[in-house]
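> the sequence and its predicted three-dimensional model are supplied below.
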Amino acid sequence: MIGALSLLDIAAYRAQRALGSVVLAQVTWLVDGPPDPDRLRALADHLAAANQTGRVIVPASVLGGRDHWGPLPAVPAVEVEDDPIDRVDVLDWVDERAQVPITATARPWHLAARPLTGGGHAVTLVVSHALTDGIGLVNALTSLGLPGPGPRTVRRPGPLTGLQEAVTGLPSAVRAAVKAARLARGGGPAPTASPTTSRTRPHTALALIDSAAWHAAAAAQLGSSNALFVSVAAQVAAAIGRVATDGTALLGIPVNERADGDDVTANALATVRLNLPADRIRDVAHVRAELKRILSSREPDASFAAALPLVPYLPSAALRPLAQAALGGAEPVTSASHVGVVPRSLADAPGPAGAVFMNLGMQHPGVTETAERLNCVAVEASGMVALHVGAVADRLTDRAEVRSALLAALRAVGAEPRELL
């Protein structure tokens, strides 16, 4: 992978760096039979050859220069652990693997497997979100069997390249700075950080629901799979207290903007906002109508796009409050990402899988306080809908509270889980 990152990808990467955090995407498979080391190594080799995951970020050498893509230095070793764990403890292991360090500049992903005491095994892949979003990762995994790019030798950009980029981009940056100054004089609200918590790792829960039962529940309430999921996410948010003071659930819903064949852009998505009053969060038909309304009427954020040329010129101290605001600011926004149905080639990538789930996470090396957050992700594969919830907040004392909130929400919409972890 050769060339400079897009301004949006630079902003996403530098925002993480400014916060001292790593945003990650994680895919986990619950697979039949024992781990197959050869198949896992083949999967790692494929990921290393794919454009989306076979790369690292080469940071700009001068302020104002652009970060570049460089080749992955080596295929990360696959870790196959020997000690089996009970299936009920899978999420603990998944969470532990999410804390094994990754860095977008050297080791941007890792792959591991562990046997289960009752038979079968779990496989989990942790990837830096600076490399790819969820759909990009799905695309990389579903290109299994396709020829990857040939050997890549890339001359890393030096200081002269950075200086040229800084000079070339300066007029756009000046225009962006002028526009930002005008907006500030206009009395717009200053960025505000989300409430913080002393927890750095989430309380998590996972529900596995038969696809037929899930879609039947959506149809019975004149909804859709996406609307049913958003209703469940809003109910979980209400149950754990991550709502506005009047009880309104605030949902941030990622929308895929990746063009067909785009395996370069790391973060090809936008986020739309859906506010659900407390008395409508269980009304799946209402949620569906509101989703249609906001998706059909949404427009690109022109002010955000106009400010992007300024990002390469901002030091970390200036980016930090903007990055904190991007995580939701002081408002208790819940991230609700419905990935949809993934192809069989992804579901069986490490071996025949009975379930696949995805989640978002963060690493905070050396950080003692983090922003509160609630992330919900739904994936359908192998005849099963997997709904993962991860919550970070001081008000939560253990995972049982999140599991209880998720189970109650599913039962409220008539989607009884086959398994709850």
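Now that the structure is in, tell me what you want to look at. Just so we're clear, the structure is a prediction, and the values are computed from it rather than from any experiment.

> could you use CA atoms for every contact and neighbour count after this?
Fine.

> surely Ser198 meets Thr370?
Yes. With contact defined as C-alpha atoms under 8 Å, Ser198 counts as touching Thr370 (6.6 Å).

> tell me which of these two has more neighbours.
Thr370 (22 against 14; other C-alpha atoms under 10 Å).

> tell me the contacts of the more buried one?
Residues near Thr370 by C-alpha atoms under 8 Å, 6 or more residues apart in numbering: 196-200, 364.

> just the buried ones among these, please.
196-197, 199-200, 364 (16 or more other C-alpha atoms under 10 Å).

> can you redo these as JSON lines with distance to Leu406?
Output for the buried ones among the contacts of Thr370, formatted as JSON lines (distance: C-alpha to C-alpha, whole Å):
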{"residue": "Thr196", "distance to Leu406": "23"}
{"residue": "Thr197", "distance to Leu406": "22"}
{"residue": "Arg199", "distance to Leu406": "20"}
{"residue": "Thr200", "distance to Leu406": "21"}
{"residue": "His364", "distance to Leu406": "26"}
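
> can I get those residues in JSON lines with secondary structure and distance to Arg156?
Formatted as JSON lines, those follow (DSSP: H, G, I helix; E, B strand; the rest coil; distance: C-alpha to C-alpha, whole Å):
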{"residue": "Thr196", "secondary structure": "strand", "distance to Arg156": "38"}
{"residue": "Thr197", "secondary structure": "strand", "distance to Arg156": "39"}
{"residue": "Arg199", "secondary structure": "coil", "distance to Arg156": "38"}
{"residue": "Thr200", "secondary structure": "coil", "distance to Arg156": "35"}
{"residue": "His364", "secondary structure": "coil", "distance to Arg156": "28"}
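
> which one of these is nearest to Phe304?
For those, the residue nearest Phe304 by C-alpha to C-alpha is Thr196; the value is 25.0 Å.

> so where's the longest helix in this protein?
The longest helix of the chain (DSSP state H) is helix 159-185.

> name the residues of that helix that are buried.
Neighbour counts using 16+ other C-alpha under 10 Å place 162-163, 165-166, 169-170, 173, 176-177, 180 of helix 159-185 among the buried residues.

> who does that helix touch, helix- and strand-wise?
Judged by 3 or more C-alpha pairs under 8 Å, 6 or more residues apart in numbering; DSSP states H and E, helix 159-185 is in contact with helix 302-307.

> A further structure is provided below for comparison with the first:
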Amino acid sequence: MSNVLDLADQALFLGERATGTTSLVQCVWVYNRPVDIDGLKRFNDHLGRGRLARRIKRSPLPFGRHRWVSPGERPGLEIAATPRPRAEFDAWCDEQANLRPDAEHGPGWHLALLPFTDGGAGVSLVITHCLSDGVGLCEAVADGACGRDDAIRWPAAQSRRRWRALREDARQTICDTTDVGRAVVAAARLARADRRGAGPVAPPSERRRAPLTGPDESLTLPAATIFIDADEWDDRARALGGTGNALLAGMAARLAQRVGRVVADGSVNVGMPVNERAPGDTRANAVTNVDVTLGPAAITTDLREIRAAIK
């Protein structure tokens, strides 16, 4: 099995390195009872031997394809020394996300536990998107919970001598030329289609603010956490003639309407990820994005048009 990064995974990694950003995926669990610490440690150990047990090794060629290698030391479970009120859980989750996992140098993920002052606890698992997308993370979590280790063992970081790595990566680059060319042509066509199909944007309701000046600083975007019963969500979607995905798209479109993120005719462009992961897939991001345009009439209490649009 090849340990060469997929082109999309390499593009994401290089984009992050160029911009100094990190795309994250975070899972959280909230318990109203004490947590089995030993069980959580076993879960952490299995994560370290599962699908997340790898990191990225750069090619010695500046234009070469990078490779997956074994991660070396596994990250341990972090247990907060001081319990905090349940109301501070969101702030703690932000703190965990700010630790910034590293797909190249490691660790690429981090599991932590926060005891609550009322006796419950919260758990956070943060990974870099360079290691996995959402579906891959769900599979990794399921494997870790069931005690399943990954059968794939990636090579050590220093398993290739420099001259061998140069020869292999140069040969890989030649083989990739056709695929890269096709990707560039497809991207150019898509960009032209987007420019032709995009309508004029509706004027904002407020005057544009002046750009920020001064030193860089961290910004936390406003967010809200909502707990929804999964069965109630699905029941409501069916009652409106749609699916759970259609209901989510409808909510996103309605929010876009409320804040004025629409084009001149009142329609909303909604981007939806589509899973492409197959059994045995080793890609970090086996997903494609589909853009759906929803007209004003579709963003109502009837999901049938939205359901048809996203099929």
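Looks like it came in fine. The model shown is predicted, which means the values in this text are computed figures rather than measured ones.

> overlay them and tell me the TM-score.
The TM-score (TM-score structural alignment, normalised by the length of structure 2) is 0.80; 287 aligned residues with a C-alpha RMSD of 3.2 Å.

> what's the closest of the contacts of Thr370 of structure 1 to Asp133 of structure 1?
Each of the contacts of Thr370 of structure 1 was checked against Asp133 of structure 1 using C-alpha to C-alpha; the closest is His364, at 19.2 Å.

> what segments of the stretch 1-150 of structure 2 are strands?
Per DSSP state E, counting those that start in this stretch, the stretch 1-150 of structure 2 carries strands over the ranges 24-31, 55-57, 67-69, 78-79, 109-115, 121-128.

> in structure 1, what range does the third one match?
Read it as strand 67-69 of structure 2. Residues 68-70 of structure 1 are the counterpart of strand 67-69 of structure 2, counting by TM-score structural alignment.

> superposed on structure 2, where does the matching stretch end up, distance-wise?
Aligned to structure 2 and superposed, stretch 68-70 of structure 1 gives a mean residue distance of 0.8 Å (mean C-alpha distance after the TM-score superposition for structure 1).

> ok now that stretch, how far from the chain's centre?
21 Å (C-alpha atoms, centre = their mean, to the nearest Å).

> could you do stretch 94-108 of structure 1 as well?
Mean-position distance between stretch 94-108 of structure 1 and its chain equals 14 Å (C-alpha atoms, centre = their mean).

> what's the straight distance from one end of that stretch to the other?
For stretch 94-108 of structure 1, the first-to-last residue distance is 17 Å (C-alpha to C-alpha, to the nearest Å).

> follow-up on the earlier one: so which of the buried residues of helix 159-185 of structure 1 comes closest to Val31 of structure 1?
Distances from Val31 of structure 1 to those, taken by C-alpha to C-alpha, are shortest for Gly162, at 46.3 Å.

> counterpart of that closest one over in structure 2?
With TM-score structural alignment as the criterion, Gly162 of structure 1 lines up with Leu166 in structure 2.

> how about Met384 of structure 1?
Using TM-score structural alignment, Met384 of structure 1 sits opposite a gap in structure 2.

> quick one, what contacts Met384 of structure 1?
For Met384 of structure 1, the contact set (C-alpha under 8 Å, 6+ apart) comprises 208-211, 354-355.

> of those residues, buried ones?
For these, buried by 16+ other C-alpha under 10 Å: 208-211, 354-355.

> which of these lies closest to Thr153 of structure 1?
Looking across those and measuring by C-alpha to C-alpha, the closest to Thr153 of structure 1 is Ala355, at 37.9 Å.

> surely Asp86 of structure 1 meets Arg114?
No. Contact criterion C-alpha under 8 Å: Asp86 of structure 1 and Arg114 do not qualify, at 10.3 Å.

> kindly indicate whether the residue most central in space within structure 1 is helix, strand or coil.
The residue lying closest to the centre of structure 1 (C-alpha atoms, centre = their mean) is Leu360, at 4.1 Å. Leu360 of structure 1 carries the three-state label strand when classified by DSSP: H, G, I helix; E, B strand; the rest coil.

> same question for Leu222 of structure 1.
With three-state DSSP as the basis, Leu222 of structure 1 sits in coil.

> counterpart of it over in structure 2?
Aligned partner of Leu222 of structure 1 by TM-score structural alignment: Gly241.

> and that match, what does it touch?
302-304.

> among the residues you listed, which recur in structure 1?
For the contacts of Gly241 of structure 2, the subset whose aligned partners also touch in structure 1 (both residues aligned by TM-score structural alignment, their matches' C-alpha atoms under 8 Å) is 303-304.

> neighbour-wise, which of the contacts of Gly241 of structure 2 leads?
Leu303 (23 neighbours).

> the equivalent of that residue over in structure 1 and Leu222 of structure 1: what is the separation?
Using TM-score structural alignment, the equivalent of Leu303 of structure 2 in structure 1 is Val284. According to C-alpha to C-alpha, Val284 of structure 1 stands 7 Å off from Leu222 of structure 1.

> ditto for Ala213 of structure 1
Counting by C-alpha to C-alpha - Ala213 of structure 1 and Leu222 of structure 1 are separated by 14 Å.

> next: Pro159 of structure 1.
Computed as C-alpha to C-alpha, the Pro159 of structure 1 to Leu222 of structure 1 distance reads 59 Å.

> how close does the match of Gly162 of structure 1 get to Arg195 of structure 2?
40 Å.

> ok, now Arg277 of structure 2?
Taking C-alpha to C-alpha, one finds Arg277 of structure 2 at 30 Å from Arg195 of structure 2.

> Gly241 of structure 2 now?
Remark: distance between Gly241 of structure 2 and Arg195 of structure 2 (C-alpha to C-alpha) = 33 Å.

> what is the neighbour count of Gly20 of structure 2?
Neighbours of Gly20 of structure 2 (other C-alpha under 10 Å): 8.

> which residues of structure 2 does whichever strand or helix holds Leu322 of structure 1 align to?
For Leu322 of structure 1, the host element (DSSP states H and E) is helix 316-326. Using TM-score structural alignment, helix 316-326 of structure 1 lines up with nothing in structure 2.

> now that helix: buried residues?
Per 16+ other C-alpha under 10 Å, helix 316-326 of structure 1 contains these buried residues: 316, 319-325.

> do the same with stretch 36-51 of structure 1
Neighbour counts over stretch 36-51 of structure 1 (16+ other C-alpha under 10 Å) mark 40-41, 43-51 as buried.

> again, but for stretch 119-131 of structure 1
By neighbour count on 16+ other C-alpha under 10 Å, the buried set for stretch 119-131 of structure 1 is 120-131.

> quick check: which element contains Gly354 of structure 1?
Per DSSP H and E, Gly354 of structure 1 falls inside strand 353-363.

> what comes into contact with that strand?
With C-alpha under 8 Å, 6+ apart as the test, strand 353-363 of structure 1 has contacts from 21-32, 98-99, 101, 200, 208, 347, 375-382, 384, 386-390.

> many thanks, have a good one.
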